[in-house]
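K.L.:
Output the structure for:
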Amino acid sequence: MKMLEDLSLAPYMTFQTNKTRPIHRWFFYKEGYAPEIVEYAVRREGLCCSDNMLLDPFCGVGTSLLAAKGMAMRGFGIDASELAVFVSKTKCANYEKTDLAEIRDFLNAKHGQKEPTIKWDFELFNPRAAFPKRNFNDILSLREEIESAHCGEKAKNLLLLALLSILPQTSIIVKDGGVLKIDKRKRAMPAREAFRRRLKQMIDDIEHQQFFGPEPVVELGDARRLNFADEIFDIAVTSPPYLNNVDYSKIYGLELSLLSLSGETTKETRKKLIRSFIKGAGDDDYVPKEVEELAARLPIVGTYFADIERALSEINRVLKIGRSAYIVVSNSVIFNEHIAVDEILGQIGERLGMECEIIVGAYRIADVKPQRIETRESVVVCRKI
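P.N.:
The predicted structure is shown next:
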């Protein structure tokens, strides 16, 4: 298996550059990557027209799908998280002037200060503890006002996305690795002011930066069991959950529970996710032979790569012959042991009959006291042959 370097990709292996990029910036998702990765993959494959179909079976907040739309390609996204599907659909929709007029009407309306009646439950703690009292009440009031707003579905989705996106800056929560911590020293921005600012930013992005194109199909589903016919996709660009100690259903649990207004949503979502975090190891008997020795010491490694193999097998099934999957991964350090995720993924792909290579995009230092271990962030390219 060939391994090569392209360190020009380094700035794009994370979500950082998206923080200032119109539309992409509507919802911060630390675990994402930049659209340049998608553009790089599409150029490398020589794809260019609206007849081409792109798949992202771990679509997250829609980076691949939004990039595909910008290149006039038809995008198809799957995710196990209701939050991810909602964010992706909202970011990738085409908006008309009437949608923006409805947003402005909502902003200009005189909303009463009545006590909110909806309940917000979260699995880990009472959401009330995560916000200053006024912000908590304002967020619930806004959620209720959006629910009853007299506007179309697209405008309502924009309003709700704006509200979900401001939870980090209006709370006293700090996302510390895989943990949500309450930090009473943190200054929380007033919720209604943050909401208004975010909506104005979204309106500006749509008016000046929106590109009309084919709206992608985004569905709730499981990458291990794709509901697509064989050999229909021209390319897949995706990034599965990283092998680490981050439970994504908890880290974005406040946003997910406010979206669904159900305290059970995070638990239900966790059952459907790729098992990538240390406490997610299950009782699955199957362990890919590439990690049998590692899995004996670290059971989550066997669980994770069993799920990844099932997903890669499905990607291979739905790709056209001669077409490739570009899979963004990061190597991991678990209990001071370095896991070469890119190499193992490539080896599994080759066993499945694919032709694989690794493009190293960046090197990072994992500060795992008392050690500092160099790890890679890579794009694993698996071609169906």
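K.L.:
drop to CA atoms for contacts and neighbour counts, all remaining ones
P.N.:
Fine.
K.L.:
Could you give the number of residues near residue 147?
P.N.:
Residue 147 sits with 14 neighbouring residues when counted by other Cα atoms under 10 Å.
K.L.:
Let's see this one next, to set against the first:
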Amino acid sequence: MTSASLFEVNDLENTNRLEVSADLGNLWELNGTIHEYAYLTHNFFRYYGKFPSALAKRVINEFIETNGPANIIDNYSGSGTTLVEAVIAGHNAIGVDINPLGVLAANVKTTFLPAQALEDACRKILLVAKDFLESGEAEIAIDHLPMEELEKWFSLQATLELCALRHAIYGFESGTIKDFYLLAFASIIRRVSRAYDGEVRPHINKGKAPRSPLEVFEKKSLDMCQRMKEFGVAVKGEATAACYLGDNRALIKSSEFASESFDLALTHPPYVNCFDYLPVYRLELLWLDGLFNQWSVQSRNLLGSDYLDYKQLRKLETRSWPANPQVIESYRIGNLQMLEGLWQLLRPGAMCCVVIGDSTIKGELLPVHRWFIEMGEMAGFRHKQTIYRTTHYGTGKYAYKNRADYHGKAEKRDAILVFNKPKSG
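P.N.:
Sure thing, here's the model as predicted:
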């Protein structure tokens, strides 16, 4: 079914002629702030472009039709928002993403760890890091770092402290405790750099006050430990989650991805003309060099490679930017393949919910959510309904009045597309 002939390159020229529905009667008001939605483990790592936790919670509550624990899949899982909400609700969940930092975050956020073990590890990391600094070993170690690039983004003191923290964390045996602190380490990189904290792509903030990585790491780690305690209380039953590093267009058919084994799919493809995800985390990946050898991801690596090569991952990443005709065609073909894969994994009668929004190029509207309705039906699903949601990304909220026309007059829509896999035929 899938071929390049499905989507012609010149199709982009006609997108502005497609009618966009103005019916917002089926609207979900998600008007909480980012802070309000960052409860429990959701705030462990700042992952750009994710949907609000309230959306995942509502989809799970409304579109699972099984009695007892269900099996949920998110094959654009990002940092694991769907997975966290699934286990809180007592369901089992599987995630897939091509971004190793997202996969690390998703697994850490959904794996309960005892408070005492985490607190003991935190104290050890800080002691080893401080000893490494005081001994002068950090000054020797930075000679092996790409200092020309680091000097642009970090002060010398920040570089030394980050080097010491990485040394201390890398000294742990691979496992869930180490993963927890690898994520804590990754989460402070942007904060202690010269880059703006909240920008998607890193840019120098000349007025930014310096911060001590050791102090920021300690504060972040203690907060994560407390939230992990609360998460353990919140999870219902024996629910589990696991996230895999993989290409969502070509999932390995294993016991975890058996045909017709899932009761709900919730997926959030990248928005057209938005940004590619891996380059956003250039500073974090710079400091987590050799991540594959440190992180206990080996058993959840579906790529068939024993080394995480950045260039290899970039080739596999679903590209949505720059939105030229070739990128858009590849984007649509890749997401059709993704939907075809989900169709095979879902049991008959199960729901598939796609969270996607429209985009603009030079003021011209691209009705992307209508493209996905078409692609969902091509994959074999039946489109049941479209739910629009309030969204605004520039104010620290996930809401703005009653629609997502956040670039001028173009009538953009952020939508949850609800599909059903027919029970027969």
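K.L.:
how near is the residue positioned nearest the centre of structure 2 to residue 286 of structure 2?
P.N.:
Centroid-nearest residue in structure 2, with Cα atoms, centre = their mean: residue 78, separated by 1.6 Å. Distance of residue 78 of structure 2 to residue 286 of structure 2, given as Cα to Cα, to the nearest Å: 19 Å.
K.L.:
so residue 231 of structure 1 makes contact with residue 315?
P.N.:
No. With contacts counted by Cα atoms under 8 Å, residue 231 of structure 1 stays clear of residue 315, the gap being 9.3 Å.
K.L.:
which of the two has more neighbours?
P.N.:
residue 315 (28 against 15).
K.L.:
thought that one was touching residue 324?
P.N.:
No. Look at residue 315 of structure 1 against residue 324 with Cα under 8 Å: they stay out of range, at 9.3 Å.
K.L.:
Return the residue of structure 1 aligned against residue 240 of structure 2.
P.N.:
Residue correspondence to structure 1 (TM-score structural alignment): residue 240 of structure 2 is matched to residue 215.
K.L.:
Equivalent analysis for residue 202 of structure 2, please.
P.N.:
Using TM-score structural alignment, residue 202 of structure 2 sits opposite residue 180 in structure 1.
K.L.:
And for residue 413 of structure 2?
P.N.:
Under TM-score structural alignment, residue 413 of structure 2 pairs with residue 376 in structure 1.
K.L.:
Surely its match touches residue 328?
P.N.:
No. Using Cα under 8 Å, residue 376 of structure 1 is not in contact with residue 328; the gap is 10.8 Å.
K.L.:
The two: which has the busier surroundings?
P.N.:
residue 328 (26 against 20).
K.L.:
And that one, how far from residue 185 of structure 1?
P.N.:
For residue 328 of structure 1 relative to residue 185 of structure 1 (Cα to Cα), the value is 36 Å.
K.L.:
before we move on, what about residue 74 of structure 1?
P.N.:
With Cα to Cα as the criterion, residue 74 of structure 1 and residue 185 of structure 1 are 46 Å apart.
K.L.:
what's the answer for residue 30 of structure 1, then?
P.N.:
For residue 30 of structure 1 relative to residue 185 of structure 1 (Cα to Cα), the value is 23 Å.
K.L.:
more neighbours, the two?
P.N.:
Set residue 30 of structure 1 next to residue 185 and count neighbours by other Cα under 10 Å: residue 30 wins out with 11 against 7.
K.L.:
Quick one: map residue 333 of structure 1 onto structure 2.
P.N.:
Residue correspondence, TM-score structural alignment: residue 333 of structure 1 in this structure matches residue 360 in structure 2.
K.L.:
What are the buried residues along the host helix or strand of its match?
P.N.:
Residue 360 of structure 2 belongs to strand 359-361 when assigned by DSSP states H and E. Across strand 359-361 of structure 2, burial judged by 16 or more other Cα atoms under 10 Å covers 359-360.
K.L.:
residues near the residue nearest to residue 208 of structure 2 when sequence neighbours are not counted, how many?
P.N.:
What sits nearest to residue 208 of structure 2 in space, not counting adjacent residues and going by Cα to Cα, 6 or more residues apart in numbering, is residue 194, at 6.4 Å. Residues near residue 194 of structure 2, counting by other Cα under 10 Å, number 24.
K.L.:
Residue 194 of structure 2 and residue 283 of structure 2, how far apart?
P.N.:
11 Å.
K.L.:
likewise residue 249 of structure 2?
P.N.:
28 Å.
K.L.:
now do residue 215 of structure 2
P.N.:
19 Å.
K.L.:
Who has more neighbours out of these two?
P.N.:
Neighbour tally, residue 215 of structure 2 and residue 283, criterion other Cα under 10 Å: the higher count belongs to residue 283, 19 against 12.
K.L.:
Please pull up the equivalent of that one in structure 1.
P.N.:
By TM-score structural alignment, residue 283 of structure 2 lines up with residue 254.
K.L.:
Contacts only, for that match.
P.N.:
Going by Cα atoms under 8 Å, 6 or more residues apart in numbering, residue 254 of structure 1 touches 122, 127, 167.
K.L.:
Which one of those residues sits in the busiest neighbourhood?
P.N.:
residue 167 (25 neighbours).
K.L.:
coming back round to it: which SS class is the match of residue 413 of structure 2?
P.N.:
Following DSSP: H, G, I helix; E, B strand; the rest coil, we place residue 376 of structure 1 in the strand state.
K.L.:
neighbours around residue 404 of structure 2, how many?
P.N.:
Applying other Cα under 10 Å, I find that residue 404 of structure 2 has 24 neighbouring residues.
K.L.:
thought it was touching residue 390?
P.N.:
Yes. Between residue 404 of structure 2 and residue 390 there is a contact under Cα under 8 Å: 6.3 Å.
K.L.:
Tell me where the stretch 1-150 of structure 1 has strands.
P.N.:
Secondary structure of the stretch 1-150 of structure 1 (DSSP state E, counting those that start in this stretch): strands located at 2-5, 53-56, 74-79.
K.L.:
got a markdown table for these, with mean neighbour count and distance to residue 114 of structure 1 too?
P.N.:
Below are the strands of the stretch 1-150 of structure 1 laid out as a markdown table (neighbours: other Cα atoms under 10 Å; distance: least, Cα to Cα, whole Å):
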| stretch | mean neighbour count | distance to residue 114 of structure 1 |
| --- | --- | --- |
| strand 2-5 | 12 | 59 |
| strand 53-56 | 25 | 43 |
| strand 74-79 | 24 | 37 |
